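S.K.: coordinates only, sequence not included:
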């Protein structure tokens, strides 16, 4: 059901083989192979399907050698290439039509789906890896032909998924890094771990390279490979994905595929996925990287198509790591607060924080239990607290510090002040409360007050 929600009206966009468009012309289709063809192995063939605003529902195959005879191709417009990855079953990717539709909504452009299914569809993964170089050479020749027709290399954007991300990198390297942008969606890890920059996607392959990681501990590639690398939920183990092998195929592919669905959601603008530049995921979760000072007056970087607000800063900073967390389902985004607390308790206590936001009868809970926190006399604690729901207006806040102390007296903890700063809506008012006496393991509720600017 979730997949169907994400793909929206994909069914209305997809045309069966040989189906005609509204004016009676036959549409060209993405290659659909049978499993036995993958089992026997396929020989590389690269097919380019062109989509523009005038033929969004009917791809037209482009002749590699006669571009001047392509009336739909406007060489003065930007061009986005969509490059799929390894296809062990030979079936077309389920997301192709949807990404075409969403890209067309960003700006007026040519969209080329790079269909190298014959070459990517092999049970032998090593054969598909070897084919990326030849496919890249084919695509390089086509882009050079585009350049001869007046298309500037800076107007070209390659979007590569998994193995397709490295294929895009090889194209960029062939063109001396002069193409405008490469977006890598969870670049493939197997056969590329430990590879040199020349053997994989890297920042020198384009004028700007952005990479999204979702499965670094399995099918994805660890490390930094772009001018900005986004790490969703730390870059591996995505929420909602199966944790045991008994879930079948989904156990193997869910984390890896999440990169595509997060990107689709960001293109659709239903996901506002803000990422925070930080040296590590641990520091991000500890609330140490929430200011984005280097990007001001622009906000923190966001995943998606339009990166113009951050591009110059990122190019100046060099390679940047940025982290964000998501929910398990659409629209994926969490509501984030920076929480600052100052405690003044007589005895040293250790515990985890459980915070609830209440609006009417509804509430949303966040449990900060990644590690036990230290509470002692005049201890200042900063936390990143994220909720699955954005409840408004906030009428009540409840807080519990769980120490795990099951026997003996409950020690009191004095909270000199607590301040909640909304990160997703910086213009929203801060919420504070002052001088609260609470007991460990006991929830205390209070109404938020306007914050004293002197504190």
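M.R.: Arrived safely. As the structure is a computational prediction, the values presented were derived from the model and not from experiment.
S.K.: Could you use CA atoms for every contact and neighbour count after this?
M.R.: Noted.
S.K.: can you give me the helices for the stretch 251-400 of the chain?
M.R.: Taking DSSP state H, counting those that start in this stretch to define them, one finds helices in the stretch 251-400 of the chain at 281-285, 308-317.
S.K.: now these as a markdown table including distance to residue 183 and mean neighbour count?
M.R.: Shown next, in a markdown table, are these (distance: least, C-alpha to C-alpha, whole Å; neighbours: other C-alpha atoms under 10 Å):
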| stretch | distance to residue 183 | mean neighbour count |
| --- | --- | --- |
| helix 281-285 | 22 | 18 |
| helix 308-317 | 13 | 14 |
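S.K.: Between those, which one is closest to residue 73.
M.R.: With C-alpha to C-alpha, the closest approach to residue 73 among the helices of the stretch 251-400 of the chain belongs to helix 308-317: 25.1 Å.
S.K.: quick one: the strands in the stretch 51-200 of the chain?
M.R.: Assigned by DSSP state E, counting those that start in this stretch, the stretch 51-200 of the chain shows strands spanning 60-61, 79-83, 110-116, 156-161, 181-185.
S.K.: from the ones you listed, which stretch is densest packed?
M.R.: strand 181-185 (a mean of 29; mean count of other C-alpha atoms under 10 Å).
S.K.: same for that strand, what does it pack against?
M.R.: strand 156-161, helix 163-174, strand 208-213, helix 249-267 (3 or more C-alpha pairs under 8 Å, 6 or more residues apart in numbering; DSSP states H and E).
S.K.: what about residue 364, how many neighbours?
M.R.: 16 (other C-alpha atoms under 10 Å).
S.K.: er, residue 34 actually
M.R.: 11.
S.K.: Use this one as the comparison:
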């Protein structure tokens, strides 16, 4: 009797210990890759409350989560092809740096079963399936208070295209997608709906680091970065004698550059340029007469939404300046295409700054058709809305009922969009 009791107690103790174990990213090996794996997806949630022990989200009952807070920003990290089956080497740093930089819901999308295979085409086929599964989770989050505006997807290689497929399912209303060297093979010649595209989110930024091999060469995002021309990264092996690093080093560099950008003491300066050849010829290093802040360390993007009531269609450009309470003013550096303004139709314009202002006291707008002849036109605006895409939790700023005279800068004090419409001054 005593032996039986001991055996039962031992079984119970082992089971209790196992239940308390933290869910982990699926760890496979080359044997799994050779035999192939069936697609399985698990979502591992980390927050500042459970930074060292993930919580596995339940597919059909997301709200059972203890830590998920749908009022906060939700960040998804999606890995790519895993020919050896091991967890990504960068995963721990990604988790720690993202949680250190912001109080968010961080969700690691683990589709290692499905990405681990020697047959790359099998992993490619699984991408849309992963996107469909993610949509099931996100739909539940939206029902319980989450916002597409505050969703941010970071995709690596194939994971970048998965993020794009998810964005397509929500008609590009997801707040932001970052593509870290989006995969080129099987996607290079595909149309926008069959790969990541700049229309898949409100803001899409891309780092291209291996455009001559595993990455995607052409621009895909709202803004595209090509470190060192997008290929042959410093420190990476140049020959096959470098072993496995020869194949993956350039491709992975996009991830490590992104991680570096999350570190407060690591500023990566970029230079706006028509081509890498022009940069190497010294045509893009002056930074507007050597003013340091004119070379972007990071582009801070805002979405400007405008509704006009002109009876006639107007087509032109909007230049934006923002000013803080100390009087510091910065001007948009992104050259957008001409926008067509139609009566009562809301248009969205992406505008970016190479510095950021946390508290905006004034906004200045200038409308221009860039026409050298003819009368000055007016743009009659019913509503203007300015929203930070890098920091979607900030208050959106609005202004109502004002007129922009062509080539005449108008400066005004905005009001939070949550407040009732007030009188203009």
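M.R.: Arrived safely, thanks for sending. If you're wondering where the values come from, they're calculated on a predicted model, not measured in any experiment.
S.K.: Work out the TM-score between the chains.
M.R.: TM-score for the superposed pair, counting by TM-score structural alignment, normalised by the length of structure 2: 0.66. Supporting figures: 297 aligned residues with a C-alpha RMSD of 2.6 Å.
S.K.: Quick one: closest of the helices and strands packed on strand 181-185 of structure 1 to residue 286 of structure 1.
M.R.: Per C-alpha to C-alpha, nearest to residue 286 of structure 1 of those: strand 208-213, 20.5 Å.
S.K.: Quick one, which of the helices of the stretch 251-400 of structure 1 gets closest to residue 152 of structure 1.
M.R.: Judging the helices of the stretch 251-400 of structure 1 by C-alpha to C-alpha, what sits closest to residue 152 of structure 1 is helix 308-317, at 18.1 Å.
S.K.: JSON lines please, covering the helices and strands packed on strand 181-185 of structure 1 and showing distance to residue 31 of structure 1.
M.R.: Below are those laid out as JSON lines (distance: least, C-alpha to C-alpha, whole Å):
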{"stretch": "strand 156-161", "distance to residue 31 of structure 1": "17"}
{"stretch": "helix 163-174", "distance to residue 31 of structure 1": "16"}
{"stretch": "strand 208-213", "distance to residue 31 of structure 1": "27"}
{"stretch": "helix 249-267", "distance to residue 31 of structure 1": "20"}
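S.K.: Distance to residue 36 of structure 1 added to the helices of the stretch 251-400 of structure 1, as CSV?
M.R.: As requested, the helices of the stretch 251-400 of structure 1 are exported to CSV (distance: least, C-alpha to C-alpha, whole Å):
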stretch, distance to residue 36 of structure 1
helix 281-285, 43
helix 308-317, 46
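S.K.: wait, which of the ones you listed is closest to residue 19 of structure 1?
M.R.: Nearest of these (C-alpha to C-alpha): helix 308-317, 39.0 Å.
S.K.: ok so, going back, adding distance to residue 276 of structure 1, write the strands of the stretch 51-200 of structure 1 out as CSV.
M.R.: Below are those laid out as CSV (distance: least, C-alpha to C-alpha, whole Å):
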stretch, distance to residue 276 of structure 1
strand 60-61, 40
strand 79-83, 27
strand 110-116, 30
strand 156-161, 22
strand 181-185, 18
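S.K.: Show me what residue 251 of structure 2 aligns to in structure 1.
M.R.: Matched by TM-score structural alignment, residue 251 of structure 2 corresponds to residue 256 in structure 1.
S.K.: Touching, that match and residue 221? I think so.
M.R.: No: with contact defined as C-alpha atoms under 8 Å, residue 256 of structure 1 does not count as touching residue 221 (10.3 Å).
S.K.: So which of the two has more stuff around it?
M.R.: residue 256 (30 against 24).
S.K.: Who are the contact partners of that one?
M.R.: 186, 214, 215, 219, 220 (C-alpha atoms under 8 Å, 6 or more residues apart in numbering).
S.K.: how about the helices of the stretch 1-150 of structure 2, start to end?
M.R.: Under DSSP H, counting those that start in this stretch, the stretch 1-150 of structure 2 gives helices at 2-19, 30-35, 91-101, 112-115, 120-143.
S.K.: among those helices, which is nearest residue 323 of structure 2?
M.R.: The nearest among these, by C-alpha to C-alpha, is helix 91-101 at 24.8 Å.
S.K.: Next, count neighbours for residue 94 of structure 1.
M.R.: Quick note: residue 94 of structure 1 (other C-alpha under 10 Å) scores 12 neighbours.
S.K.: That one matches what in structure 2?
M.R.: So residue 94 of structure 1 corresponds to residue 89, using TM-score structural alignment.
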